[in-house]
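**Student:** Provided below are the primary sequence and the corresponding predicted coordinates.
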Amino acid sequence: MPAAPSSPHQRRHLKERFRGPVLLRRTQLPAPDDTTTDQRLLESEGSTDWLHEDPWRVLRITSEFVAGFETLAEIGPAVAVFGSARTKPDSPEYAVGVEVGRLLAKAGYAVITGGGPGAMESGNRGAVEAEGVSVGLGIELPFEQGLNDYVDLGLNFRYFFVRKTMFVKYARGFVVLPGGFGTLDELFEALTLVQTQKVTSFPIVLVGTSYWSGLVDWLRDRVVAEGKASPADLDLLHVTDLPEEAVEIIRGTQPAGRRI
């Protein structure tokens, strides 16, 4: 490794270049380039690859946060309802989701879902039928999904982590209907944030004891039993079959539900 210059005088004679606030020296110096940043900005010809690079993505990310904060800041108290996009409209699970959305709206909560079909649609539908605030936070996916017809206030995001921030920031509780990998991701992220006190604690309710019992048993009999989590961590979850009880737990008027 070459020795560092031994005096301020020597340091002043190092080759260096500034790229905005970034200082480049020695091996970090780019290949010679006679153009200036302004010149490259104003040049109408040339590659458009910069549109797809990380520095430009930062601005897109910022714009999504700004749009989310601006749109959701005044929706009032809200509850996030998660569940599978594959839930069929004629299924009992869909009917439960509609009732959950309806009761939440009647209790004065805006209902926030992922904006898609299935269980998400059921929550939005219940909110609309109760003349409440129905919010959908969609996500750009390789396959077309779009926002369901019961979303009255919708946002579509490019980035999952921005979307997740909106769920957590504006929800006072989570109601989790039967779902797949996406639902599990949202469930365990919420649990982790509450467990680690990265957010103010809020209730998390699993609706559907027969669906969630296998996961519940595994958490208790393996994760907690083997010391990977504490028994108190399981108290963050409530399990019920009744939409009425789920809403009571969210409101704090039903303290337990069925604890895991």
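**Tutor:** Received the coordinates, thanks. Numbering: from 1, shown residues only.
**Student:** drop to CA atoms for contacts and neighbour counts, all remaining ones
**Tutor:** OK.
**Student:** what residues of whichever helix in the chain runs longest count as buried?
**Tutor:** Longest helix in the chain, counting residues (DSSP state H): helix 54-72. By 16 or more other Cα atoms under 10 Å, the buried positions in helix 54-72 come out as 61, 64-65, 68, 72.
**Student:** okay, one more to line up with it:
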Amino acid sequence: MAPERNSRPPIRHRGPVIMRGERTAEDTTTDQRLLDQRGPADWVHNDPWRVMRIQAEFVEGFGALAEVPNAVSIFGSARTHRDSPDYEQARRLAAKLAEAGYAVISGGGPGIMEAANKGACDASGYSIGLGIELPFEQGLNEWVDLGINFRYFFVRKTMFVKYSQAFVCFPGGFGTLDELFEALTLVQTGKITRFPIILFGSQFWSGLTSWIENSLLESGKIAPADVGLLHVTDSVEDAVQVILDAETTRHRRAAEQAAQLAAQQASEKATELW
């Protein structure tokens, strides 16, 4: 007799590979095996070959996401329950963004990530999940239209940054903070074009923003303008408007730069003819 569906052994993801049963026994991740300290010569036999796997993961991600339209990444805790107000707000925000023409990108897991993907689907939008191999199985939620499971955190974070026009961080833990400060650092240092970084939930984020202003700013560790990189809100409509306004500003600046370049080229051509 075939086993009952609920008696099936758990599934484990290893990058794009799915394993079930005894093959799920491995208790380390690809990131851990890469970063763990090895013997003095062991890297000669292992790490150079990992470069090919890393390269392949970048190629796979770039290929899958190359035609994604303007998108917004939504981060937050995987532990957020479905009956939580944060879950409902994330779902509503994703739906509003989808209605405005944005794809919605999440980490593809449960909690806030699931809410974001569900909201995009509810509004017939494009729902994307970028998963990660973890020691404990998480898997992609059922509302992901386009899903990619990554082995390496740094490859996954590159995809979030490259294909997003804005970041929205709902209450979350270390993973959410990691994505938040990655985006802040890249914008602050000019490594990427400035885009909105929105903290949703003023009460949750108040301690962090106070520390940034009272410790980092007052001690001279950041510039006054750096504080303005964060926008804190409790309103879905406000978050959407901030993102739309930023896109309008980007288009205006691009048009101004194009006009300046055309004028400069026309002036140079006139000078040559003269």
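**Tutor:** Perfect, thanks for sending it. Computed from a prediction, not measured in an experiment: that's the story for all the values here.
**Student:** so what's the aligned partner of residue 129 of the first structure in the second structure up against?
**Tutor:** Matched to the second structure by TM-score structural alignment, residue 129 of the first structure sits across from residue 122. Contacts for residue 122 of the second structure (Cα atoms under 8 Å, 6 or more residues apart in numbering) come out as residue 95.
**Student:** got the end-to-end distance for stretch 73-84 of the first structure?
**Tutor:** By Cα to Cα, to the nearest Å, the extent of stretch 73-84 of the first structure from end to end equals 26 Å.
**Student:** now that stretch: which residue numbers in the second structure?
**Tutor:** With TM-score structural alignment as the criterion, stretch 73-84 of the first structure aligns to 66-77.
**Student:** what do you get for stretch 142-159 of the first structure?
**Tutor:** Using TM-score structural alignment, stretch 142-159 of the first structure lines up with residues 135-152 of the second structure.
**Student:** residues making contact with the matching stretch?
**Tutor:** Residues from elsewhere that reach stretch 135-152 of the second structure (Cα under 8 Å, 6+ apart): 11-16, 27-31, 54, 57, 61, 108-110, 114, 117-118, 121, 126-133, 156.
**Student:** list the ones among those residues that fall in strands.
**Tutor:** Judged by DSSP state E, strands contain the following of the contacts of stretch 135-152 of the second structure: 11-14, 127-132.
**Student:** tell me the one of those residues nearest residue 43 of the second structure?
**Tutor:** The closest of these to residue 43 of the second structure turns out to be residue 14 (Cα to Cα; 21.5 Å).
**Student:** now the strands for the stretch 151-260 of the first structure?
**Tutor:** Under the criterion DSSP state E, counting those that start in this stretch, the stretch 151-260 of the first structure contains strands at 153-157, 174-176, 204-207, 237-240, 258-259.
**Student:** what range in the second structure does the third one sit on?
**Tutor:** Pointing back at strand 204-207 of the first structure there. So strand 204-207 of the first structure is aligned with residues 197-200, judged by TM-score structural alignment.
**Student:** how close does that stretch sit to the first structure?
**Tutor:** If you overlay the two and look at stretch 197-200 of the second structure, the average distance to its match in the first structure is 0.5 Å (mean Cα distance after the TM-score superposition for the first structure).
**Student:** and if you look at stretch 46-59 of the second structure?
**Tutor:** Mean deviation for stretch 46-59 of the second structure: 0.7 Å (mean Cα distance after the TM-score superposition for the first structure).
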